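[1] can you look at this prediction? I've put the sequence above it.
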Amino acid sequence: MSAAPSVLVHRDQELLAHAAAARLVGAVADAQAAHGTASVVLTGGGVGTAVLAALAASPARDAIDWRRVDVWWGDERFLPAGDPERNETGARLALLDHVDVDPARVHAMAASDGPDGDDADKAAERYAAELAAAVRPGEPGPVPAFDVVLLGVGPDAHVASLFPGLPGTRDGRPVVAVRDAPKPPPTRISLTFPSIRSAAEVWLLAAGSGKAEAVRKALTETGPVGVPAAGARGRRRTLALLDAEAAAEL
């Protein structure tokens, strides 16, 4: 596990989104310079989607060779394809429809009307197999060594769809089906902590006063079962990218 997270505080959510987008351009370009490709895990939610929209609007996005970016998701709502609540749908509208990504390198989690039907466990297994197939030579697996994982922090300190106390916080498999999530929809698919921690960098994103207590717990407490955000750490670096309201209790 990496050292304690570095905390970067921005005035408001808009500035946070633009700063995170600029930082992401640099991280992806550096990864491509180092090993030819980049592997990024996206998140949904208000801040995560705002970061993607800011990136799409930035001229600096052209510093990235989008054909050599692998796009993954940290979690997904198990809903039909194209549902506006799916993280994939939001990411496509905010960013992916506006850049020249290789469709074969955009790795969406299965929808509830996909090849596995409404079987979320099979959909999770399918995503785990896709991740395993993308492991590069020399990587330990069972998932790629992601360059950057973006994670929104929920008001209950959940990240991805790892909610406090649910079985997924204790699961050692790469990907799990999540049931009985405390916010709708109740059925989801999520990366687990071992997969998240394979990343070189993990970025925790939070904005608004409603996230302040969760951010404090994420940065000062241990025990990822009760405070999942406290267990989301990168191998090389962990960043907490916050606006002033989310950082108010630090």
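    Yep, that arrived.
[2] rest of the way, CA atoms for contacts and neighbours
    Will do.
[3] for the protein, longest helix please?
    Longest helix of the chain, by residue count under DSSP state H: helix 13-35.
[4] that helix packs against which elements?
    strand 38-42, helix 45-57, strand 237-243 (3 or more Cα pairs under 8 Å, 6 or more residues apart in numbering; DSSP states H and E).
[5] can you list contacts of stretch 219-226?
    Stretch 219-226 is contacted from outside by 4, 5, 164, 165, 166, 169, 170, 227, 230, 231, using Cα atoms under 8 Å, 6 or more residues apart in numbering.
[6] please check the residues you listed and keep the buried ones.
    Burial by neighbour count, 16 or more other Cα atoms under 10 Å: within the contacts of stretch 219-226 this picks out 5, 164, 166, 169, 227, 230, 231.
[7] most widely separated two among those residues?
    5 and 166 (24.3 Å; Cα to Cα).
[8] turn the contacts of stretch 219-226 into JSON lines, including distance to residue 148 and secondary structure.
    As requested, the contacts of stretch 219-226 are arranged in JSON lines below (distance: Cα to Cα, whole Å; DSSP: H, G, I helix; E, B strand; the rest coil):
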{"residue": "4", "distance to residue 148": "17", "secondary structure": "coil"}
{"residue": "5", "distance to residue 148": "14", "secondary structure": "coil"}
{"residue": "164", "distance to residue 148": "23", "secondary structure": "coil"}
{"residue": "165", "distance to residue 148": "26", "secondary structure": "coil"}
{"residue": "166", "distance to residue 148": "25", "secondary structure": "coil"}
{"residue": "169", "distance to residue 148": "20", "secondary structure": "helix"}
{"residue": "170", "distance to residue 148": "23", "secondary structure": "helix"}
{"residue": "227", "distance to residue 148": "21", "secondary structure": "coil"}
{"residue": "230", "distance to residue 148": "17", "secondary structure": "helix"}
{"residue": "231", "distance to residue 148": "16", "secondary structure": "helix"}
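[9] please give me every residue in contact with residue 56.
    Counted by Cα under 8 Å, 6+ apart, residue 56 has contacts 94, 95, 98, 99.
[10] second structure follows, compare the two:
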Amino acid sequence: MADEGWVEKRVVIRPDPEALAAEVAARFVGRLVRRLSAGKTAHVSLTGGGMGSAVLRAVADHPVGAELNWSRVHFWWSDERFVPRASDDRNERQARAALLDRLDLPPENIHAGPASDDGFGLDEAARRYAAELARFPASAEQPWPTFDVSFLGVGPDGHIASLFPDRPEIQDTANIVLPVRESPKPPPERITMTRKVINSSKRVWLVLAGADKASALGLALAGAAYDSVPAAGAKGTHRTVFFVDTAAASHVPAELIEPQ
């Protein structure tokens, strides 16, 4: 099944990963300024990986960041590796080092996924993260928060979060969070938000760099079947933007590129 909303996606291209991270960070800080100035709370879904951390470091260095009221910003993760809490593989640990531990942020605003040394198994970890999301329901029909921005990385295979190609998790419409076993990318055990949760976000921002991502990006923009190219099925309710560097942009249709 192709993603019927692909024509609404836009692409922002910057010359290299450093410039790309700075661009995304500036837009993110601007987005938070507008929302917090309006007296609203912001829920943000983070991702892992090299570019995910680079964006967060750029946010930490942004001059306006220190002026924000971070007490009204809640951070979540679209997926987490089910490893010990102190493991460098955890997306939470990477995000804390890049940004979160540098902020004046209430501990309860960091909604980290369970770890493998918390005393329960993978299935219970998924249930507990779903229950944590349900503490901030957007509505009776949506028992999870609406993310103002949901950051996603994209793998060379087109995966997003821990939704990998041609696996049942990408097609799940019943659950909020799923356990993932025998992941094609290590570590093998993870938890992940499902596509319906990600796609309820107002803005889905996919950030990717490198020539090895060009094919996946081209397929996602061309409306490939989302079960084979999960990135093709990622779509925000307001905006869907692919932030890419020049190396990843070789297969991007000119009509989708946002003017600088």
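    Sure thing, it's come through. Every value quoted in this text rests on a predicted model; they were computed, and no experiment measured them.
[11] now, the contacts of residue 56 of the first structure that are in helices?
    residue 94.
[12] would you list the contacts of residue 56 of the first structure in a markdown table and tack on neighbour count and distance to residue 52 of the first structure?
    What follows is these, written out as a markdown table (neighbours: other Cα atoms under 10 Å; distance: Cα to Cα, whole Å):
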| residue | neighbour count | distance to residue 52 of the first structure |
| --- | --- | --- |
| 94 | 20 | 6 |
| 95 | 19 | 5 |
| 98 | 12 | 10 |
| 99 | 15 | 11 |
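[13] wait, which of the contacts of residue 56 of the first structure is closest to residue 212 of the first structure?
    residue 94 (26.0 Å).
[14] please name the nearest non-neighbouring residue to the closest one.
    residue 53 (4.6 Å; Cα to Cα, 6 or more residues apart in numbering).
[15] quick one: map that neighbour onto the second structure.
    Here residue 53 of the first structure is matched to residue 57 in the second structure, going by TM-score structural alignment.
[16] ok, its match - how many residues close by?
    21 (other Cα atoms under 10 Å).
[17] that one contacts residue 101, correct?
    No: using Cα atoms under 8 Å, residue 57 of the second structure makes no contact with residue 101, being 11.2 Å away.
[18] now do the helices in the stretch 51-200 of the second structure.
    91-98, 122-133, 195-198 (DSSP state H, counting those that start in this stretch).
[19] would you reformat those helices as TSV and include distance to residue 180 of the second structure?
    What follows is the helices of the stretch 51-200 of the second structure, written out as TSV (distance: least, Cα to Cα, whole Å):
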stretch	distance to residue 180 of the second structure
helix 91-98	15
helix 122-133	8
helix 195-198	14
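[20] most packed of those helices?
    Per-stretch averages of neighbours, counted by mean count of other Cα atoms under 10 Å, single out helix 195-198 among the helices of the stretch 51-200 of the second structure, with a mean of 23.
[21] the first structure: matching residues for that one?
    Against the first structure, helix 195-198 of the second structure falls on residues 193-196 (TM-score structural alignment).
[22] leaving out sequence neighbours, find the closest residue to residue 16 of the first structure.
    Residue 16 of the first structure's closest residue in space is residue 10 (Cα to Cα, 6+ apart), at 5.4 Å.
[23] tally of neighbours for the one you found?
    Neighbour tally, residue 10 of the first structure, other Cα under 10 Å: 20.
[24] and it, what's its match in the second structure?
    Per TM-score structural alignment, residue 10 of the first structure is aligned with residue 14.
[25] so its match touches residue 246, yeah?
    Yes: Residue 14 of the second structure lies in contact with residue 246 (Cα under 8 Å); the separation is 6.1 Å.
[26] which residues are in contact with the alignment partner in the first structure of residue 176 of the second structure?
    Under the alignment (TM-score structural alignment), residue 176 of the second structure pairs with residue 174 of the first structure. Going by Cα under 8 Å, 6+ apart, residue 174 of the first structure touches 128, 142, 143, 191, 192, 193, 194, 195.
[27] so can I have CSV of the contacts of stretch 219-226 of the first structure showing distance to residue 37 of the first structure?
    Rendered in CSV, the data for these read as follows (distance: Cα to Cα, whole Å):
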residue, distance to residue 37 of the first structure
4, 27
5, 25
164, 34
165, 36
166, 35
169, 30
170, 31
227, 33
230, 29
231, 27
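[28] where along the stretch 51-200 of the second structure do the strands fall?
    For the stretch 51-200 of the second structure, the strands defined by DSSP state E, counting those that start in this stretch cover 73-77, 79-81, 149-152, 177-180, 190-193.
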